[in-house]
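S.K.: Okay, here's the prediction I keep looking at, along with the sequence it came from:
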Amino acid sequence: MVGRVPTLGPTRVRFTSDRTAPVAGAWYPYTADLACELGNLSAAVSPLIGDITSISVNWQNYRRFPGLDSSDSPAIPPLMTITTPQTTATVLVIPCRTSSSLAAVLLRLAGDTELLDGQAHSLETLRGRRILSLAGQYLQEQESAAAGR
C-alpha cells in the first residue's frame, strides 16, 4: 500500500468553546511528521469548526522541537492557526517528545476540560498554565505589532 498513512490512534485534539480565545485548543500529534497527520487532524477538526481553508504555523522545523517539558524547550511554543470560512483558531501543537502526562494536562487546559482529581495543583498543571500563558502573550504581541503597522 504505497502512500497510505497508518492510523496511529484517535486524533488527540481539543478545543475550547470560545474559538476566538488567543489559544483556542491544542493538538498532540503522534509523530514529528506532521504532514502525515494533517489529514486526520483535518477530519477531526472540520466537524467542530468547519472546512479548513488554510493552516499556518510559527516555526521553522518542527522535527527539531524538544518536548515542552525539556530544559531546552523553546520560549515560544509551536502554534498552528487553522482558518475556516467561519473562524480562525490558533492551537498549541504539543511536540510528540512531550511527556504524555504534560500533554494530557495541556489538552485539558486548552480545551477548558475539567482537570482530574489531584491535578489542579500539580507540577504538570503549573507547567501547562505557563506554556499556555507564553503562547497567549506571544499572540498578543504579534497582534499588537500588526496593529502598529
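M.R.: Yep, it's here. Residues are numbered from 1 along each chain as shown.

S.K.: contacts, neighbours, all on C-alpha from now
M.R.: OK.

S.K.: give me the number of residues near E143?
M.R.: By the criterion of other C-alpha atoms under 10 Å, E143 has 11 neighbours.

S.K.: ok, structure two:
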Amino acid sequence: MKAQLFLAATLLVSSSVSAQSNTYFSQDNSIESKLCVLSANEGFSAARKLAAKHNVYLSRFSQSIMCNGQDIRDIAKKDSTNNIIENKVEVFAKDAQQETQLCMTALKQGLAPVRQKIGNLNSLKCNGQKVTDFVKRYQNAAI
C-alpha cells in the first residue's frame, strides 16, 4: 500500500513587474512609426511580420529603423526584459508522520537516505506525487 503524505506546500506567487506597463503610440501614420510602436508593444517578431507585408526588411542583426534615436531591436529588447515574474515556494511538514519526515528528508538531503530507509522509492508518495517527481519540483524551495 502506498503511503499517503499530507505535506503542505505554499505557493507564493508574487509578480514583480518592474515595468510600468507602458503603451507606446505614434504621432503619425507612417509605416516606420507603426513598426516602432508594434516592436515596443508586441515585440520585434510582430514588427517584422508587419514590415514584410509592406515590403520593408527588418534585420535581426543590423540596424534598420531608428525609433526616437534608438534602434528598433533595442526598444523591443528593453520592453521584454522589464517583465520579471518571481515564484517563491515554501515547503513545510504538516504533521510528524514517518512518511512526511521521509519526504522532508528527500528534499533536504536527496533521495539516497530515503532509499536506504525504505528501499523502494515507488512506495512513497509526497502530496500525491511520486517522491522523485516531488523532489525535482520542490528541491529549491524554502524549507
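M.R.: Thanks, I have it. Quick caveat, the model's predicted, so the values are computed rather than measured.

S.K.: Tell me how they score on TM after superposing.
M.R.: Superposed pair, TM-score by TM-score structural alignment, normalised by the length of the second structure: 0.27. Supporting alignment: 59 aligned residues with a C-alpha RMSD of 4.1 Å.

S.K.: can you tell me how far the closest residue to T81 of the first structure other than its chain neighbours sits from M80 of the first structure?
M.R.: Spatially, and ignoring its direct neighbours in sequence, T81 of the first structure is nearest to T90 (4.2 Å; C-alpha to C-alpha, 6 or more residues apart in numbering). Counting by C-alpha to C-alpha, to the nearest Å, the separation of T90 of the first structure from M80 of the first structure is 6 Å.

S.K.: Pick out whichever of these two has more residues nearby.
M.R.: More neighbours surround T90 than the other of T90 of the first structure and M80, with 25 against 20 (other C-alpha under 10 Å).

S.K.: My read is that the more buried one contacts V57, right?
M.R.: No - T90 of the first structure is not in contact with V57 according to C-alpha atoms under 8 Å; the separation is 9.3 Å.

S.K.: Please identify every residue contacting each of those two.
M.R.: Contact criterion C-alpha atoms under 8 Å, 6 or more residues apart in numbering; residues shared by T90 of the first structure and V57: 79-81.

S.K.: before we move on, back to that, can you tell me how far the residue nearest to T81 of the first structure is from S42 of the first structure?
M.R.: For T90 of the first structure, the distance to S42 of the first structure equals 14 Å [C-alpha to C-alpha].

S.K.: on that earlier part again, does the residue nearest to T81 of the first structure sit in a helix or strand, and which one?
M.R.: Using DSSP states H and E, T90 of the first structure sits in strand 88-93.
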